[in-house]
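**Q** coordinates only, no sequence provided:
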């Protein structure tokens, strides 16, 4: 099209030039008119005829070029119109695809399971009951109601005026058969949700059941088949009660586990108290026997007798302390420990033990579950160790590591901050406080690793020099 336009412009310029030449010749003719008039007239007529022929040829070329240009413009317009129609078709197809995608997204059940722990106090009960037995009883009653509603044909709603081959009876039979099929599909989805229930999956399973109900309503729209609201509510309530039941079972299991741990701790404490009492009784009998012999031997042993009496008084005091520890269940040791190699320098564990020897409990915590032994920063004996531990936990509650399981008593706290908190609690006497972490196993392991790295680097350098 650009070529045709250029050609047309060239022809038009040529025509204009010829017109200018013709005018110049007419001027020249008028100046020399009278001189060789006859010859000039003949030449003029010849030139006029030549120019007329040239004008006709040029005009013909201009017309052809104009026609070609118009045809090219028409072709371009047709191609443009076709492109516009194709763009409109693509946009319409895109709109239809987006609508279909939105529809499919609406049918998708989001089954992303929250990675949440099933600990006591975490699950939010939909139907709070006293215990797992109560939930089981309520579930049994609910299942009876579901079965009764299904037997009374209250689970599925459907058309009652459907005809097949002009027969209302055959139509009702077909609707009844399809209703049973749809109800079986819905119940299969609901029963599978009950079987695979986990408390944290409740929302996704209810969503899946709702999508199943919507699908049945869409597929059964011709016969107006759909799951009734009442039946759907009962099945959703069944899912909620099942989730509550499982959560309550886990809660009771955790409570029993905690109770067993407390019982084991009490048994350990009782055995320690019995061993200590037995040891003190044995020492008391020993010193009492020695004192009796000294008394029987007469004078001259007053110093030994006094020492024995002092020792007996000390033993009696220790026995009284053992009896007091056995009677006072709140007495014990609060410990502040850390594990630099396992948890870093900004984390401590604050706990309590009633053991006579608190380091036994600390050593148990540093078993194979952590790579290194714990460092002890503080051991505080208190007549109310339970209360002291609670105060420390409340002091650093906003920096608790595990906010789900409160029995995990780790805090993002430096040992020095715990010491400052302890100094504010009147009446609590600190036996010992160490701010720095010794972490001998971790430091030795780190040093060994560094030596191994340096040795490997040196070996690599030697190989490089050899090569």
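**A** Structure's in. What do you need? Treat the numbers as computed from the prediction; the structure is a model and nothing was measured.
**Q** drop to CA atoms for contacts and neighbour counts, all remaining ones
**A** OK.
**Q** tell me which element the closest residue to residue 433 other than its chain neighbours is part of?
**A** Nearest in space to residue 433, with sequence neighbours left out and distances taken as CA to CA, 6 or more residues apart in numbering, is residue 378 at 4.5 Å. Here residue 378 sits within strand 375-382, counting by DSSP states H and E.
**Q** ok, now residue 251?
**A** Assigned by DSSP H and E, residue 251 falls in helix 229-296.
**Q** just checking, what packs against that helix?
**A** Packing partners of helix 229-296 (3 or more CA pairs under 8 Å, 6 or more residues apart in numbering; DSSP states H and E): helix 132-151, helix 168-195, helix 202-219, helix 302-327.
**Q** relative to residue 31, which of those is closest?
**A** helix 202-219 (100.8 Å; CA to CA).
**Q** can you tell me how far the spatially closest residue to residue 61 that is not a sequence neighbour is from residue 118?
**A** Of all residues not flanking residue 61 in the chain, residue 11 sits nearest, at 7.5 Å (CA to CA, 6+ apart). In this view, residue 11 and residue 118 are 92 Å apart by CA to CA, to the nearest Å.
**Q** below is structure B, check it against A:
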């Protein structure tokens, strides 16, 4: 494409040069006519008019060609930009399917069928490779056919070795490069087999390119399905933890209620009215807690919506907006700050809702244009400040259980301070102060 652009630029320069030369020739002829003065005035005017018309026509033609070249250059530049953008998106993981199918199994079936076609063409005289006809060796047509067959088999083996290696090592985002490389291999075989007219059949080459496309699609679809499976398992683990949490809490409350009920019965038997009243109040509190636990177990959409950040890991302009059905939402926050990130998360906002699922979905919709991961919508990180998240959450809920504007980021801030102190201690002359005598002494940090 770059060579074609250079050709267009050369054509534009050539047209401009021709126009300049014609104008110079017109001026030269005018000067020559003035010098000779051998033609009549009318003839000279006619000749000059003719030259001016020709010059104007050439200039108009050159301008039209220049305009066409400019349009063509603009179109080619746009194609280059589109191609580069597509390559960058694919390298970043935004994959564009060549042959969209429903699932990985469908790609496996399609690949199996395609490979059968490839094997059929590879068989002797199957049409995978073309050669010259009527080649003779030592005057023998049979030896000529044998020689052509052997060389064609060797060339096809080299082509297939490269194609198989490209399929085996293919990464989805490198598909265009793999197709281009296979095309160069086919062109090399044409060049090396020029004497015997050996070349890879176009139909066979298209099948191998289609195999690359289907392989890339299959790998990407398989990765998507594995990611969905991983997230579904994580969801099920979360549900199982919640169920275990609810069962443990319900058992604890039932046991506690039984203790207080037994104590209440004893106080009532002993006639301790004041003590019995206190225990009655405590039993009422336990009954309320049991009702809350039962409600959480029955209502699968109830839970906590949270806004958290990790200053040390992601900076000041990124938050995570999610929800959890855990009885204690901080258990989920602590899990998110496990060994996969260098520092723990800070909670900025926390809100309990009967329909936390909808609140979370509306928050994600409001922050959609700030989403960090545009490929995987299940990643809940956004380029936003805690204050911006709070504003959206307040508009949706009207109140918050808690809100903190500035993240504590205790471990991160302590790590920064310690790193600065370590750096100061390793610098020559760092921390030196003047004592009362004017001599320098190193200050203790």
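**A** Noted; the coordinates are in hand. For clarity, every value in this text was computed on a predicted model and none was experimentally measured.
**Q** look at the residue nearest to residue 61 of the first structure and give its secondary structure.
**A** helix (DSSP: H, G, I helix; E, B strand; the rest coil).
**Q** for residue 430 of the second structure, same thing?
**A** Residue 430 of the second structure ends up coil, using three-state DSSP.
**Q** how many residues are close by the residue lying closest to it once chain neighbours are set aside?
**A** Residue nearest to residue 430 of the second structure in three dimensions, not counting chain neighbours: residue 424, with 5.7 Å by CA to CA, 6+ apart. If you count neighbours by other CA atoms under 10 Å, residue 424 of the second structure ends up with 14.
**Q** element containing residue 424 of the second structure?
**A** Per DSSP H and E: helix 410-426 holds residue 424 of the second structure.
**Q** could you name the helices and strands sitting against the strand holding residue 378 of the first structure?
**A** Counting by 3+ CA pairs under 8 Å, 6+ apart, strand 375-382 of the first structure packs on strand 332-338, strand 432-433.
**Q** contacts for the shortest one next, please.
**A** Residues lying outside strand 432-433 of the first structure but in contact with it, judged by CA atoms under 8 Å, 6 or more residues apart in numbering, are 377-380, 419.
**Q** could I get the residues you listed as a markdown table with neighbour count and distance to residue 396 of the first structure?
**A** Shown next, in a markdown table, are those (neighbours: other CA atoms under 10 Å; distance: CA to CA, whole Å):
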| residue | neighbour count | distance to residue 396 of the first structure |
| --- | --- | --- |
| 377 | 21 | 17 |
| 378 | 21 | 16 |
| 379 | 21 | 18 |
| 380 | 20 | 18 |
| 419 | 17 | 12 |
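**Q** now check the second structure for the residue matching the residue nearest to residue 433 of the first structure.
**A** For residue 378 of the first structure, the aligned residue in the second structure is residue 349 (criterion: TM-score structural alignment).
**Q** in this structure that match contacts residue 399, no?
**A** No - with contact defined as CA atoms under 8 Å, residue 349 of the second structure does not reach residue 399; the gap is 10.2 Å.
**Q** ok so, going back, what sits against the match of residue 378 of the first structure?
**A** Residue 349 of the second structure sits in contact with 306-308, 386, 390, 400-404, where contact means CA under 8 Å, 6+ apart.
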